[in-house]
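Engineer: fold the following.
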Amino acid sequence: MAILVYAEHDNASLKKATLNTIAAAKQMGDEVHVLVAGRGNQAVADEAAKAEGVSKVLLADNAAYEHQMAENIALLVVSIADGYSHIIAPATTTGKNFMPRVAALLDVSMISDITAVIDAHTFERPIYAGNATATVKTTEDKIVLTVRTTGFDPVADTGGTATIETIDNVQESGKASFVNEEMAKSDRPELTSARIVVSGGRALANGENFTKYIEPLADKLGAAIGASRAAVDAGYVPNDMQVGQTGKIVAPDLYIAAGISGAIQHLAGMKDSKVIVAINNDSDAPIASVADYFLEADLFTALPELTSKL
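Structural biologist: Predicted structure coming up:
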């Protein structure tokens, strides 16, 4: 049977998380289908059809799916689930929202946040804030799981020649309606897909220092800005900038941590970064254990100097 991957998108373009999820799906089987549900999203379907390893794209274009509300998306996925052995989504806000509903409606267990595929029924996933890895094997006839996208390299976004099939099966629960959304607008890259991330911690002392010290460096590098939970809880920056177990999981090519001690909660969200640079005046800070480069220095001196040298 084929494998169904739910596409992460904004109705205009496909998000990179989908390409990582397709890579995971390819390790479970040869035939991968991608579901693109939204409104006015033909361009997304065209983009998904070009992804490496995709044999078919299912396009559900309807007002009921415009905001990808979990109540409606879960019903849609369940309505087409019979033809699939695996149903997979990225472990993003959207995936974490509707996939448990899918599992419940199908009356099967769910495996969340996998980081490796052993075989089509056996997977690895982090536990205890990433301090241990569990190997999980399921005997379910239909496997529902989410993928930690940082655990898989994305497939190529070109070269594929998948067919696109339109789904007219509209599923609307009638139990919830979209009211409004407030989107944070920024010229910087999105945190979870950025190649470079500059994060600040509680040592910055206030939000003004994020603007004064972190933002200039991020702008020079074309980087996204992140923060530790301590900085978010203190009100220095909004919670959508939090990196960690209870925030966003990132794995950029370069991660710069300034004034972050490296609590387990934070390390769980960034330790898979390709190169980690830490700036801290405490040489015994836990983040030193995962850093490729550790600069023991006052961040208020080091950051301006680093920014000026770029």
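Engineer: from here on, contacts and neighbour counts on C-alpha atoms
Structural biologist: OK.
Engineer: now the one residue sitting closest to the centre of the chain: how far from residue 259?
Structural biologist: Of all residues in the chain, the one closest to the mean position by C-alpha atoms, centre = their mean is residue 92, 4.7 Å from it. Using C-alpha to C-alpha, to the nearest Å, we find residue 92 at a distance of 27 Å from residue 259.
Engineer: tally up the residues packed near residue 168, please.
Structural biologist: Counted with other C-alpha atoms under 10 Å, the neighbours of residue 168 add up to 10.
Engineer: can you report how many residues neighbour residue 138?
Structural biologist: 14.
Engineer: now show me the structure for the sequence below, then we'll compare the two:
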Amino acid sequence: MSVLLLAEVAGGALALDATAKSASAASALGPVTALVCGPAEAAATAAGIAGIDKVLHCADDSVANGLAENLSALILQLAGGVTHIVAPATNSGKNVLPRVAALLDAMVITDVTKVLDANTFKRPIYAGNAIQTVQSQDAVKVLSIRTAAFEAAATGNAAPVETVTLSDAPALSAHLEDMVVKSDRPELSSAKVVVSGGRGVGSEADFALISGLADKLGAAVGASRAAVDSGFAANDLQVGQTGKVVAPDLYVAVGISGAIQHLAGMKDSKVIVAINKDEDAPIFQVADYGLVADLFDAVPELTGTL
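Structural biologist: Below you'll find the predicted structure:
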């Protein structure tokens, strides 16, 4: 068995946390070859991740920007003898893997949280309220890894790096521009501390309370779907079943009722703190610490104390 791992590259740099956690999952399946599309520095970083046996580096402009059509063509070009194709369940992975699977006439096994053997995997369903065991007989298994379920592989490895090129890029799409919001805060998916606000925050202006608390804690900012739909926060801050799945050391939920959709994205957090004036809010059922209080009193006081 051999595994081809699509490393996560964002902004020209390797997303170390997502790639290392995916490598940890993939190493249970056999020797791991990581495909890094981007600068040489990203390939060098991937080569240092434990469990990666070889790095294939492609610096072609046609794949450097993550176009699914071109990346899929490159993956298929390199897939001879591969039994598993793996990527983190990020926006990039979710964009590429379905196309790869379709071209291979295989299924995609999404959000894998546990590897039982080479053919059998566990994944959450029904917003995380049930765990499904999936067994695949496809010749090549295509898997996306829910990185929150795995520990990151160690660093200090020295895997060899080999250069590859895309022999025939499909002319199906073209990269025009990246429009990325820059922030000094940690990236939401890999942050150790997350402070999220919900509909109870009340307005986009009052969402500054969440940002202020996050700054004091050195945390990433998140939001419930209700807050995003109400225009309080940007879409890329959404935590939940249709947003990002996080599992930080500390998750602070402010003005969030605890709908199933939101719980699916954060209930694996190590410590959950909830602040809500409704003592019957479902969020208190999963919280390790709960404060029944008006957030407009509690959050400024907490922020000031810190």
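Engineer: the residue nearest to the centre of structure 1 matches what in structure 2?
Structural biologist: Taking TM-score structural alignment, the alignment pairs residue 92 of structure 1 with residue 90 from structure 2.
Engineer: returning to what we had before: what's the spacing between the residue nearest to the centre of structure 1 and residue 126 of structure 1?
Structural biologist: Taking C-alpha to C-alpha, one finds residue 92 of structure 1 at 16 Å from residue 126 of structure 1.
Engineer: equivalent analysis for residue 211 of structure 1, please.
Structural biologist: Look at residue 211 of structure 1 and residue 126 of structure 1: by C-alpha to C-alpha, they are 34 Å apart.
Engineer: check residue 240 of structure 1 too.
Structural biologist: Counting by C-alpha to C-alpha - residue 240 of structure 1 and residue 126 of structure 1 are separated by 22 Å.
Engineer: between those two, which one's more packed in?
Structural biologist: Per other C-alpha under 10 Å, whichever of residue 240 of structure 1 and residue 126 has more neighbours is residue 126, with 18 against 13.
Engineer: what's the match for residue 47 of structure 1 in structure 2?
Structural biologist: Checking TM-score structural alignment: residue 47 of structure 1 goes with residue 45.
Engineer: which stretch of helix or strand covers that match?
Structural biologist: Assigned by DSSP states H and E, residue 45 of structure 2 falls within helix 40-47.
Engineer: for residue 124 of structure 1, same thing?
Structural biologist: strand 122-127.
Engineer: surely residue 261 of structure 2 and residue 244 touch.
Structural biologist: No. If you go by C-alpha atoms under 8 Å, residue 261 of structure 2 and residue 244 don't touch, sitting 11.0 Å apart.
Engineer: which one's more surrounded, those two?
Structural biologist: Looking at residue 261 of structure 2 and residue 244 with other C-alpha under 10 Å, you find the greater number of neighbours at residue 244, namely 21 against 18.
Engineer: so for the helix holding residue 45 of structure 2, what gets flagged as buried?
Structural biologist: Within helix 40-47 of structure 2, the residues that qualify as buried are 40, 42-47, counting by 16 or more other C-alpha atoms under 10 Å.
Engineer: compared with structure 1, how much does it deviate?
Structural biologist: For helix 40-47 of structure 2, the mean distance to aligned residues of structure 1 following superposition is 0.5 Å (mean C-alpha distance after the TM-score superposition for structure 1).
Engineer: could you say which helix or strand holds the counterpart of residue 256 of structure 1 in structure 2?
Structural biologist: The equivalent of residue 256 of structure 1 in structure 2 is residue 252 (alignment by TM-score structural alignment). If you go by DSSP H and E, residue 252 of structure 2 is part of strand 250-254.
Engineer: ok, residue 87 of structure 2 next?
Structural biologist: Short version: residue 87 of structure 2 belongs to strand 84-88, going by DSSP H and E.
Engineer: what's next to that strand, contact-wise?
Structural biologist: Strand 84-88 of structure 2 is contacted from outside by 1-8, 18-19, 22, 26, 29, 93, 97, 140-147, using C-alpha atoms under 8 Å, 6 or more residues apart in numbering.
Engineer: now the buried members of those residues.
Structural biologist: Among those, the ones that count as buried by 16+ other C-alpha under 10 Å are 2-8, 18-19, 22, 26, 29, 93, 97, 140-147.
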